[in-house]
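**Q** model this:
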Amino acid sequence: MIILQAQQVARFFGAETLFSGVNLEVQDQGRVGLVGVNGSGKSTLLKIIAGIDPPDEGQVVKNKGLTIGYLAQNSGLDSHNTIIAEMTAVFAALQAMERQLRQLELDLAQHPTDQELLNQYDQLQNRFKLENGYGYEAEIKTVLQGFQFPAETYQKPISSLSGGERSRLALAKILLQRPNLLILDEPTNHLDIETLNWLENYLQSYRGALLIVSHDQYFLDHVTKEIFALEHHSLTHYHGNYSAYLQQRAQNFQTATKAYDQQQAEIKKLETFVEKNITRASTTKRAQARRKQLEKMVRLDKPVDSNQSLHFHFDLTKETGKEVLFVRDLAIGYEDRVMSSPINFAVIKHQRVAIIGPNGVGKSTLVKTLLQQIPALAGSFKFGANVQIGYYDQDQRQLDPQLTVLETIWQEHPLLPEQEIRTVLGSFLFSGDDVQKVVHQLSGGEKARLLLTKLAMEKRNVLLMDEPTNHLDIQSKEVLEQALANFAGTLIFVSHDRYLINSLADRIVDLTPTGSQVYEGNYDFYLEKRQPEIAAVTTTTEISDNQAQFIADKAQQREVRKLERAVSNAEALMNERHQQAEALQQQMAQPAIQADFVKLGDLQKELDQIQAAETAAENDWLLATEALEQGPATN
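**A** Below is the predicted model of the structure:
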């Protein structure tokens, strides 16, 4: 059932069109993602759909009685209440009902046979139970704990909290309100990985509909089931999650490009015929017919791939040694507080190492310690030979706010011609008068692109990056991901962007207050290894059919990966033993060995053991292959 429709909606700014002809619908329990480049109008469209701003054209039609919860980007809770008082206020109606029940109980104590009182109490109690009157306090605690507010923080005044904490509380409050349609604009801002995982699980079992704008591709993949893309002033609908959208968009672009190229070839053919034959008496009528055909033809616009607008790569001028970094028993923090200890990990050449952990554990502090911007409290670290570090600072303090974009690059490369610098800046979307903008006038996304420009031009062989995807839109993130994937050096990066971690990392360093844990794989591998631990500490109030299916699917995927690894390992062992057996047989065939019966006997024993191991590996391979073909067992 459709609960909301945007019909032919438009927004104009003077003579400029932000978007027009927008049609969007949300189904009951729909899971809708809205994506587009920065400035395309996503937040503006959400405000129109939420009823905050009217459209310039078109209308938004809602079901009668539809309740909408809207959370603006970076909006924080503004209240003089304590945390627990503000969250409890959401359930004021239930609290009033509870007081009414207590009063009825007192009345019944005095008049136990009053049928009217008994009926009133029974009806109110059933309603109280249906609306979760006996469970709302537990629900508040579950949500607050999910957003990293433990019981000892409940009495804190909200006015004393940081901006990030108030943003998390605003999201917690709107979840507790449980509207029929939840509209969230960048809800993953200010959330660490642990909280993101909790929020995903919560939203997967949410009973209402979701409409979400997010730059977090991993989040969109796990929460949404359809995508609306705001591109080129119009809205296009795609079925499936974000990854499915990327595939469909690429296919659509190829189809549109092929159609455009075919039409251009047809146009050229017709124009050539007209040009050659219009003046000939014998062919002029046919040429005139072709010209009319050209005039009536509906010309296709040349397809534009928004991903191609930003394009860059990271080069290096010098190779490092094999060993890039050793960290041993490192303690990080400040004089009055140790944030994490002991930290142990190593980085070798060409690795992509992701550093993750909860907010406040010291991920950025670790980076600054490695850069010797702040001293280590204990332990040691050492970089290898020929290491040249290129640093990306999430706080963007490497930029002088008084310089222009052009001056920022030119002062570090004074011998380069201005046109060459402008060309480089153009590949990072700084063109024309943009290069004369002063840094303090730039948006967060523009500053991020300028930092990436600086980093790309340094040509360092080790990139040390602190939250490189902050401030970037999804398309820019994709280009950055590709540039880092193609980087020939070593990458060490702090990130809460699970999509980036999953795509790039081959080693994860998980920081906690009590030290570090290293996982040899990407983010999915990390989750798989952490799953037993997560299951042991996770408390849920209710699991829907959808969430249960999601959990079952994840378990099945893990089992498939386990079987695939078993097949691969057994196959590798078979090949290794086979090669060893062949090498031994060649050795045994040598005349000198043939004449030495003792040596020949020893080699035969070794050959028998290797061939037995090869047979065992082959049996393991057959069993694993058969199990994989049959599919993992499901309960």
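**Q** Only C-alpha atoms from now on, for both contacts and neighbour counts.
**A** Fine.
**Q** residues contacting the residue nearest to Glu131 when sequence neighbours are not counted?
**A** The shortest distance from Glu131 to any non-neighbouring residue, by CA to CA, 6 or more residues apart in numbering, is to Leu94 (7.8 Å). Each residue near Leu94 by CA atoms under 8 Å, 6 or more residues apart in numbering is listed here: Phe128, Glu131, Gly133.
**Q** Also this sequence, please, to line up against the first:
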Amino acid sequence: TMGDDMKLINEYTQALMRFDDKGFYQIEEQIERELDNFQLPGVAHRAFSTLSGGQKRLVEVVKVMHSDAHLALVDEPTNHMDYIAKAQYVEWMKTAREAMLVITHDRDVLNEVDRIIELKDGDSVSYKGNYDAYLKQNAVSTGSKMNDFEMVEKRIVNLKAKVIDYQRLKEKSRNPGTIQKFKRLEETSRKELGELQAKEKPTFWIDKESAANLNYKVAAQYDKFKAKNIRMNLKNDESRSKHVLVSARDISLGYGDKPLFEGANIDLREGEALELRGRNGAGKTTLIKFLLQGLALQNENEITKFAGELSLDSHVRIGVYEQEVSPTYFDLPLEAAIERMYLDRNLSISISKIRNLLNDYLFNEGDGKTPVSRLSGGQKARFQLISMLANDPQLLILDEPTNHLDLPSIEELETALAKYAGAVIYVSHDGYFRHALGGDVLQIGAK
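**A** Here you go, the predicted structure:
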């Protein structure tokens, strides 16, 4: 009937108004714009199964951003993001209505949270505030924990002495009652001693800036008890010359007949740092590959030089940190992988040197027997550091070195690079790392 038709038309009109009020007409355009910002143009109409692992992760982040959920759970969201995509994610995180639980080592993200929960030594500690606040609170709480640990250490020494005393008194005594008394005291002391010795030593770490401001007593405690960190053997020989290692004049590179970028200029000497900055796909990795190849090959899949000149000192020793471990080492135990990596480069290596390297980079004996493919992301990152420094390089090339390192290891890397006398070319979307390393910036492609 006419009345029923009017009722349906009215309901449909109301539904369209609600649809419009919720912004659903604009949501497809908005999502496509965000996919484009995350450098995923054209994926909106592709099957999810056809995307790469990194692309899938970014799509999942966009999905969370539009879920309108009460709680967002996000695991390492920025690992595959460039600096523009990360800035967009951080801006959303700051303004989102959702409660959010983020798993991350990214200090740019950590500095925008309201609370940090640190998982360490089989326990969790909650710190109110962002990353900067965490560093201050961590310094105070670590000082308190070191006091507690020092008391435990003194108690262990005291109990060991008591056990010896009770043993001696028990052996000297002739009275059965007295013997039983000292036996009970010895057993009680042994039990407490065993319980204290069974506890693992806590992990004590204070950031470099906070550690520099500790009072004398706490600083002495920290030097005594601080957690073992990776030990990087980076040469800082200031006698090295400051001649040009890398030179580029108006270089333009790409693939096939399509340039990725144009007009890049480099003049890099020992002791200097150069950041390659650009969006994912702008050509940063292409420039590094071309630099290492020396000349573009004729294969259609190889890099094409369209204009300009790029030269590398033919005698310079180069160390490269790559995000992915070479498949050559996947099936080898870590010890054998280190040996193979050295021998492949005609570098001398011995069993004792392998053991020292494992110790310097926080690997235990069991890790040395573990196939590289089964190592954690952080362990693979430390293997890449060993590989990078194997030949005492004069030029380091770093591609996102902080992605899988924990905070103490990142700080050690920054400290070592600050003292390094060679040259550094690096790609990083970690704002803290870029600030620490500094140097000139070469913009690759559009900003």
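**Q** buried set for the helix or strand harbouring the residue nearest to Glu131 of the first structure?
**A** Here Leu94 of the first structure, judged by DSSP states H and E, is contained in helix 92-110. For helix 92-110 of the first structure, burial by neighbour count (16 or more other CA atoms under 10 Å) applies to Leu94, Gln95, Met97, Glu98, Leu101, Leu104, Glu105, Leu108.
**Q** quick one: what's aligned to the residue nearest to Glu131 of the first structure in the second structure?
**A** Per TM-score structural alignment, there is no equivalent position to Leu94 of the first structure in the second structure.
**Q** give me the stretch of the second structure that the longest helix seen in the first structure matches.
**A** The helix spanning the most residues in the first structure, taking DSSP state H as the definition, is helix 545-588. Aligned by TM-score structural alignment, helix 545-588 of the first structure falls on no residue of the second structure.
**Q** Buried residues of stretch 398-408 of the second structure, list them for me.
**A** Leu398, Asp399, Glu400, Pro401, Thr402, Asn403, His404, Leu405, Pro408.
**Q** What of stretch 183-193 of the second structure?
**A** Lys183, Leu185, Glu186, Ser189, Arg190, Leu193.
**Q** try stretch 270-289 of the second structure
**A** So for stretch 270-289 of the second structure, counting by 16+ other CA under 10 Å, buried means 270-280, 282-284, 286-288.
**Q** which residues in the first structure does it align to?
**A** Under TM-score structural alignment, the match for stretch 270-289 of the second structure is residues 349-368.
**Q** In the first structure, what sits opposite His435 of the second structure in the alignment?
**A** Checking TM-score structural alignment: His435 of the second structure goes with Asn502.
**Q** meant to ask about Glu309 of the second structure, not that
**A** Checking TM-score structural alignment: Glu309 of the second structure goes with Ser380.
**Q** part of a helix, is that match?
**A** No - the assignment for Ser380 of the first structure, made by DSSP: H, G, I helix; E, B strand; the rest coil, is strand rather than a helix.
**Q** so who does the corresponding residue of the first structure for Val244 of the second structure touch?
**A** Aligned by TM-score structural alignment, Val244 of the second structure pairs with Glu323 of the first structure. For Glu323 of the first structure, the contacting residues are Val347, Ile348, Lys349, Phe383, Gly384, Ala385, by CA under 8 Å, 6+ apart.
**Q** Then Glu118 of the second structure?
**A** Counted by CA under 8 Å, 6+ apart, Glu118 of the second structure has contacts Ser124, Val125, Ser126, Tyr127.
**Q** rewinding a little: just confirm the match of Glu309 of the second structure contacts Arg328, I think it does.
**A** Yes - using CA atoms under 8 Å, Ser380 of the first structure makes contact with Arg328 at a distance of 5.4 Å.
**Q** Look at Thr320 of the first structure and give its secondary structure.
**A** coil.
**Q** I'd guessed it sits against Phe383; true?
**A** No - Thr320 of the first structure lies out of contact with Phe383 (CA under 8 Å); the separation is 9.9 Å.
**Q** Residues in contact with both of those two, list them for me.
**A** With CA under 8 Å, 6+ apart, Thr320 of the first structure and Phe383 have no common neighbours.
**Q** Look up how far Ala209 of the first structure lies from the alignment partner in the first structure of Val74 of the second structure.
**A** When the first structure is aligned by TM-score structural alignment, the residue opposite Val74 of the second structure is Leu184. Computed as CA to CA, to the nearest Å, the Leu184 of the first structure to Ala209 of the first structure distance reads 11 Å.
**Q** circling back to that earlier point, and the gap between the match of Val244 of the second structure and Thr490 of the first structure?
**A** 10 Å.
**Q** residues in contact with stretch 431-446 of the first structure?
**A** 399-406, 422, 425, 447, 470-473.
**Q** Pro408 of the second structure: helix or strand, and which one exactly?
**A** helix 407-419.
**Q** mean shift of that helix relative to the first structure?
**A** Comparison of helix 407-419 of the second structure with the first structure after fitting gives an average deviation of 3.3 Å (mean CA distance after the TM-score superposition for the first structure).
**Q** ok so, going back, list the buried residues for the helix or strand where the match of His435 of the second structure lies?
**A** Using DSSP H and E, Asn502 of the first structure maps to helix 498-504. When burial is assessed from 16+ other CA under 10 Å, helix 498-504 of the first structure yields the following buried residues: Arg498, Tyr499, Leu500, Ile501, Asn502, Leu504.
**Q** Which position in the first structure pairs with Ile444 of the second structure?
**A** Ile444 of the second structure maps onto Leu511 in the first structure, by TM-score structural alignment.
**Q** Let me see the contact set for its match.
**A** Applying CA under 8 Å, 6+ apart, the residues contacting Leu511 of the first structure are Ser340, Ile343, Ile355, Ile356, Gly357, Pro358, Val361, Gly362, Lys363, Gln517.
**Q** With Asp301 of the first structure as the reference, measure out to it.
**A** Relative to Asp301 of the first structure, and taking CA to CA, Leu511 of the first structure is found at 51 Å.
**Q** Give me the buried subset of the contacts of Glu323 of the first structure.
**A** Using 16+ other CA under 10 Å, the buried ones in these are Val347, Ile348, Lys349, Phe383, Gly384.
**Q** Tell me which of the residues you listed fall in strands.
**A** Val347, Ile348, Phe383 (DSSP state E).
**Q** Distance to Lys454 of the first structure added to those residues, as TSV?
**A** Shown next, in TSV, are those (distance: CA to CA, whole Å):
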residue	distance to Lys454 of the first structure
Val347	24
Ile348	25
Phe383	23
